[in-house]
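K.L.:
just the structure for this:
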Amino acid sequence: MTKTIAYVLYPGLTALDLVGPLTVTATLGPEFQSVTVAHDLSTVDSDTALRVAATTTFGELTNPYAVVVPGGTSGTLAACADETLLDWIRTASAGAEVTASVCTGSLILGAAGLLEGRRATTHWGFRELLARFGATPVVERWVEDGSIVTAAGVSAGIDMALHLVHRFAGEDAARLAQLVIEYDPEPPFGGIDWSSVDYAAFAPLTQAVLAESLADHPELLARLTR
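P.N.:
Prediction:
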């Protein structure tokens, strides 16, 4: 049987959270297929000048082999209150080999009740919110805790996806995927100096995004800001 890797779409997602990992898992052999899934097949806005559309719907896809949830900012927080989306993720996750997230997509997993008692990560600016969902926030590029795999911000999704290919098909397949996409990063200014990041200065922006995005969902807002 073909093993389906389902990437969840919703309005306002970050395109690279979706396209980066999808490009990696698309290198898997014919026994796997990577699809996108949403409420319907209409196009949705990302958080940049790009629109995307699903290849299948929640109603049509009920038993994926793996689920991957991309992140974003306002759109992701709104998705945390989308009960239809959350119900599909819960049901799909129950039978999936892996349920994964990229960046703030882990907040959606948390809202679906999938992170309770698990180690998890997300974008550094939102990491501490994971504790509000019963998770233990971890400062790592990606984190595997049983069937749940979470990645840090945006580009970390590619690293996580290479791990998924390794988990699904072995090291040779993962190394081939890395070669195919020529993933050999050399950022022009070197790595991030995390000791210089002003986390406190970013906190008010996080709170403002929460307040704006969840204005119509006071219970969830209170849970994340209490």
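
K.L.:
use CA for all of it now, contacts and neighbours both
P.N.:
Will do.

K.L.:
ok, and for stretch 39-47, which residues are buried?
P.N.:
His39, Asp40, Val44, Asp45, Ser46, Asp47 (16 or more other C-alpha atoms under 10 Å).

K.L.:
out of those, the closest to Ala66 would be?
P.N.:
Relative to Ala66, the closest of the buried residues of stretch 39-47 is His39; by C-alpha to C-alpha it sits at 17.8 Å.

K.L.:
measure the closest one to Ile108 for me?
P.N.:
15 Å (C-alpha to C-alpha, to the nearest Å).

K.L.:
over to Pro21?
P.N.:
To Ile108, Pro21 is 17 Å away according to C-alpha to C-alpha.

K.L.:
ditto for Pro218
P.N.:
For Pro218 relative to Ile108 (C-alpha to C-alpha), the value is 17 Å.

K.L.:
quick one: which of the two has more around it?
P.N.:
Neighbour comparison, Pro218 and Ile108: the larger count goes to Ile108, with 26 against 11 (by other C-alpha atoms under 10 Å).

K.L.:
show me what contacts the closest residue to the more buried one other than its chain neighbours?
P.N.:
Setting aside the residues directly before and after it, Ile108 is nearest to Cys80 in space (C-alpha to C-alpha, 6 or more residues apart in numbering), at 5.0 Å. Cys80 sits next to Leu86, Leu107, Ile108, Ala111, Ala112 when contact means C-alpha atoms under 8 Å, 6 or more residues apart in numbering.

K.L.:
that older thread, so which of the buried residues of stretch 39-47 sit within strands?
P.N.:
Val44, Asp45 (DSSP state E).

K.L.:
wait, which of the buried residues of stretch 39-47 is closest to Ala201?
P.N.:
Asp47 (22.5 Å).

K.L.:
so that closest one versus Leu214, what's the distance?
P.N.:
17 Å.

K.L.:
got it, and Thr206?
P.N.:
Counting by C-alpha to C-alpha, the gap from Thr206 to Leu214 is 12 Å.

K.L.:
what about these two, which has more around it?
P.N.:
More crowded of Thr206 and Leu214, by other C-alpha under 10 Å: Leu214, with 21 against 15.

K.L.:
before we compare anything, build this one as well:
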Amino acid sequence: MQPFHIGFLLWDGLTQLDMTGPAQVLSRMPGAQLHYVWKTLDPVMSDCGLALLPTHTLESCPPLDMICVPGGAPVAPVMRDAAVLNWLRTRAPHARLITSVCTGSLILAAAGLLEGYRAGCYWASGHQLSLFGAEFVAERVVIDRDRITAGGVTSGIDFAFHVIEVLHGRDVAEAVQLALEYDPAPLAGGTPATARPEILAQVRAAMADRLAAREADIAAIAAGQAGLR
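P.N.:
Alright, predicted model coming up:
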């Protein structure tokens, strides 16, 4: 079987489940070869203190069939990183799928790779995709042509099964699902639409300062890019 090369972009402060969730699922996909990419081969610290080890630098990474960009809270510095954005722009035309999880779609958007596309994102940040010409869709997985983007954090697991279904069909995707015993039965309220109002208000209040700072950063990035056009 022809190898299918998947590159996950690592960056300091990323939400580890944004990457490790889909990586675990996609590692079971027939022909999949996973690569973990950053500027150096030094360990990259995730948001929960779990260090992630790159397998390739941006320069040494082999040609990729699929690019996946995970998200995280401190996403704005990556959206300003010229080396990362240039790498994404250079690699994207040669990849079969351009994908992201959570606020990773904002990184793709900053690279100009979601303009004119529908895309998923974390529920509290997706509205800022419009600053970069993308349309936010509040769904766990959004497929628009060769862009497959997931909602927040745990959505990356569902996203990975959709990727397998797109590439290999539903039977293969369901076989991997069974092998991983993925049959979640969580508490209700995992989205703003289903959460109890008092819980939603509590979570919004807890995140308010962090989100306000991030929104200001992202708005400034979008305004700067608009000024260059």
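
K.L.:
and the contacts of Cys80 of the first structure, which is closest to Ala201 of the first structure?
P.N.:
Leu107 (21.2 Å).

K.L.:
in the second structure, what residue corresponds to the closest one?
P.N.:
Correspondence of Leu107 of the first structure to the second structure, assessed by TM-score structural alignment: Leu106.

K.L.:
and that match, that one's in a helix?
P.N.:
Yes - under DSSP: H, G, I helix; E, B strand; the rest coil, Leu106 of the second structure sits within a helix.

K.L.:
residues in contact with it?
P.N.:
For Leu106 of the second structure, the contacting residues are Val75, Met79, Cys121, Gln128, Leu129, by C-alpha under 8 Å, 6+ apart.

K.L.:
tally of neighbours for the third one?
P.N.:
In this case it means Cys121 of the second structure. A count of nearby residues for Cys121 of the second structure, using other C-alpha under 10 Å, gives 31.

K.L.:
ditto for the first one
P.N.:
The number of residues packed near Val75 of the second structure is 21, by other C-alpha under 10 Å.

K.L.:
doesn't Ile107 make contact with it?
P.N.:
Yes - counting by C-alpha atoms under 8 Å, Ile107 is a contact partner of Val75 of the second structure at 7.4 Å.

K.L.:
which residues touch the residue lying closest to Ile89 of the first structure once chain neighbours are set aside?
P.N.:
Sequence neighbours aside, Ala112 is the residue nearest to Ile89 of the first structure in space, at 7.1 Å (criterion: C-alpha to C-alpha, 6+ apart). If you count contacts by C-alpha under 8 Å, 6+ apart, Ala112 of the first structure has them with Cys80, Leu86, Asp87, Ile89, Arg90.

K.L.:
which of those residues count as buried?
P.N.:
Buried members of these, scored by 16+ other C-alpha under 10 Å, are Cys80, Leu86, Ile89, Arg90.

K.L.:
go through those and name the one nearest Thr56 of the first structure.
P.N.:
Lowest distance from Thr56 of the first structure to these (C-alpha to C-alpha) belongs to Ile89, with 14.4 Å.

K.L.:
for the closest one, helix, strand, or coil?
P.N.:
helix.

K.L.:
return the list of helices and strands in contact with the longest helix anywhere in the second structure.
P.N.:
Counting by DSSP state H, the longest helix found in the second structure is helix 197-228. With contacts defined as 3 or more C-alpha pairs under 8 Å, 6 or more residues apart in numbering; DSSP states H and E, the packing partners of helix 197-228 of the second structure are helix 76-79.

K.L.:
how far apart are the helix it packs on and its match in the first structure?
P.N.:
Following the fit onto the first structure, the mean deviation recorded for helix 76-79 of the second structure is 0.9 Å by mean C-alpha distance after the TM-score superposition for the first structure.

K.L.:
how far away from the center of its chain is that helix?
P.N.:
14 Å (C-alpha atoms, centre = their mean, to the nearest Å).

K.L.:
Gly59 of the first structure: neighbouring residues, count only.
P.N.:
Using other C-alpha under 10 Å, Gly59 of the first structure has 11 other residues around it.

K.L.:
which ones are touching it?
P.N.:
So Gly59 of the first structure contacts His39 (C-alpha under 8 Å, 6+ apart).

K.L.:
aligned to it, what sits in the second structure?
P.N.:
That one, Gly59 of the first structure, aligns with Glu59 by TM-score structural alignment.

K.L.:
relative to Tyr36 of the second structure, how far out is that match?
P.N.:
Here Glu59 of the second structure is placed at a distance of 12 Å from Tyr36 of the second structure (C-alpha to C-alpha).

K.L.:
what do you get for Val78 of the second structure?
P.N.:
Here Val78 of the second structure is placed at a distance of 16 Å from Tyr36 of the second structure (C-alpha to C-alpha).

K.L.:
now Val142 of the second structure
P.N.:
Distance of Val142 of the second structure to Tyr36 of the second structure, given as C-alpha to C-alpha: 23 Å.

K.L.:
likewise for Trp11 of the second structure?
P.N.:
Distance, Trp11 of the second structure to Tyr36 of the second structure, using C-alpha to C-alpha: 10 Å.

K.L.:
neighbour count: those two, which is higher?
P.N.:
Taking other C-alpha under 10 Å, Trp11 of the second structure and Tyr36 do not tie; Trp11 has more neighbours (25 against 21).
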